[in-house]
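Chemist: coords below, sequence missing:
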């Protein structure tokens, strides 16, 4: 098993409800268009497929999809949406687990490569992608750009969401290249103060290893892949110094 945090049954059961925005047609439409275009007439393999937020609609688009997922609880939620014959899922980690057959596309979305907490494991993830790709196939990663330029001297925390029902911020270990995402989510309709209202706040956190785009390019090179494209979002907008994330595509030489 890798160093990734293992998602619990409780987290898996509430995951989809917390991802309504990223599951909207405005987000999923361009995502599925982008991935389907790369898969072509071949098969796609999703590392860390989770509850099938992307894999299920990609399969509905007509692309045969296979998944690898570390959490049995997340896979159980996916299984309520689609059966095993339609979308097979293997329980295992994305750095070492191997599934049968070749793929024209392997993809890893929503910052999930950062769940691997060591550089060695992230390199192995690239190698595992290359292992599954047919010649000419592509590996795609969606990953945020570390917001370190927003850190004043001596500060280790950066907020990423301050809204009525959610407070989120990241704390950074700049020596080990690690971050912890902290979430305070409001539940119920009360004010949550002193437990006097119907609402309360649920706290959660997750650990990640952040990586720069250039570092990922080197990992790809180690795995025998060549960078083909880097954009700022699934709509293909240009990646610039102000981009908060990137979609990167590497190709296995024919």
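Modeler: Yep, it's here. All of these numbers come straight from a predicted model, not from anything done at the bench.
Chemist: When you work out contacts or count neighbours from here on, use the C-alpha atoms and nothing else.
Modeler: Fine.
Chemist: State the helix or strand in which residue 51 lies.
Modeler: Per DSSP states H and E: residue 51 is located in neither a helix nor a strand.
Chemist: Find the nearest non-adjacent residue to residue 73, please.
Modeler: residue 9 (5.1 Å; Cα to Cα, 6 or more residues apart in numbering).
Chemist: and that neighbour, how far is that from residue 72?
Modeler: 8 Å (Cα to Cα, to the nearest Å).
Chemist: One more: residue 115?
Modeler: 16 Å.
Chemist: likewise residue 202?
Modeler: For residue 202 relative to residue 72 (Cα to Cα), the value is 23 Å.
Chemist: The two: who's more crowded?
Modeler: More neighbours surround residue 72 than the other of residue 202 and residue 72, with 19 against 11 (other Cα atoms under 10 Å).
Chemist: Included below, for side-by-side comparison, is a second structure:
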């Protein structure tokens, strides 16, 4: 069977001008106060007065409100179009961005906090790239600093035997479906938005999913230690039924400074 053509698309093609223009949903979804408030509160606390680096900063969904809380934020972002949307909100002098791959690009200085939100590490489609990304995060951390990852837990438990797809959201006007390749740890998320009559629009994003224990090993290889794992930004307990997690990894403090 031929491979789905979505896997041949580059990240620049996936995160193009059209996607960037429609990415923000002010006041709703990922941009709602209920979602952003706890996220920014937790990250501001972990920054502890120091500078933060967001990998794959996108349009600044988290970076802009975090910056407004007084946290100096720098970003790394591959997509020219996403950076363009961010620049409509804040100038380069306020939130500088290095254009490049989050697995390899280097931002100047060092940071008390490096973070990756909303499954973004899954945009790297191989384990080797994901390991490189975690190592890149660790290189940017000051001793004692932390790396925070928000990531889904693969929903394989809901797949019936022999089936490869599951519906993750079904509501009026929208259908979300994940199609899994469980051998390669790959999935395609399909987002179908229905218009009037027979009209429908589909967006598709390929990802490589990461198990929590696998992420812990990636962090260990980068010299980081798991400090906490919760089900959400508000600190809810992580259980076997949690659909996602927020994990905090700490770079050990320099023994010379304590």
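Modeler: That came in fine, so what should we check first? Keep in mind that this is a model prediction, so the values were computed, not measured.
Chemist: What's the residue nearest to residue 73 of the first structure aligned with over in the second structure?
Modeler: Using TM-score structural alignment, the partner of residue 9 of the first structure in the second structure is residue 17.
Chemist: I'd say its match and residue 81 touch.
Modeler: Yes. Using Cα atoms under 8 Å, residue 17 of the second structure is in contact with residue 81, at 5.0 Å.
Chemist: Determine which member of the two has the greater number of neighbouring residues.
Modeler: Using other Cα under 10 Å as the criterion, residue 17 of the second structure and residue 81 rank with residue 81 on top: 21 against 17.
Chemist: any idea which helix or strand carries residue 26 of the second structure?
Modeler: Going by DSSP H and E, residue 26 of the second structure is not in any helix or strand.
Chemist: Nearest the middle, which residue of the second structure would you pick?
Modeler: Centroid-nearest residue in the second structure: residue 120, 2.6 Å away (criterion: Cα atoms, centre = their mean).
Chemist: Quick one: map that one onto the first structure.
Modeler: Aligned partner of residue 120 of the second structure by TM-score structural alignment: residue 112.
Chemist: measure its match to residue 45 of the first structure for me?
Modeler: Counting by Cα to Cα - residue 112 of the first structure and residue 45 of the first structure are separated by 14 Å.
Chemist: Please apply the same query to residue 116 of the first structure.
Modeler: Where residue 45 of the first structure is concerned, residue 116 of the first structure sits at a distance of 18 Å (Cα to Cα).
Chemist: Neighbour count: the two, which is higher?
Modeler: Per other Cα under 10 Å, whichever of residue 116 of the first structure and residue 45 has more neighbours is residue 45, with 27 against 24.
Chemist: Does the more buried one touch residue 63 like I think?
Modeler: No. Using Cα under 8 Å, residue 45 of the first structure is not in contact with residue 63, being 10.1 Å away.
Chemist: circling back: tell me the contacts of the residue nearest to the centre of the second structure?
Modeler: 56, 151 (Cα atoms under 8 Å, 6 or more residues apart in numbering).
Chemist: Helices of the stretch 1-150 of the first structure, start to end?
Modeler: 9-18, 25-39, 55-60, 72-79, 119-132 (DSSP state H, counting those that start in this stretch).
Chemist: same thing with the stretch 151-254 of the first structure?
Modeler: Residue ranges of the helices in the stretch 151-254 of the first structure, as given by DSSP H, counting those that start in this stretch, are 213-222.
Chemist: For it, which segments are assigned as strands?
Modeler: 157-162, 166-173, 178-187, 200-209, 226-231, 245-251 (DSSP state E, counting those that start in this stretch).
Chemist: closest one to residue 95 of the first structure among those strands?
Modeler: strand 200-209 (14.4 Å; Cα to Cα).
Chemist: In that closest one, which residues are buried?
Modeler: 200-201, 207-209 (16 or more other Cα atoms under 10 Å).
Chemist: quick one: contacts of that strand?
Modeler: 5, 114-118, 177-188, 190-193.
Chemist: residue range for stretch 232-250 of the second structure in the first structure?
Modeler: Against the first structure, stretch 232-250 of the second structure falls on residues 233-251 (TM-score structural alignment).
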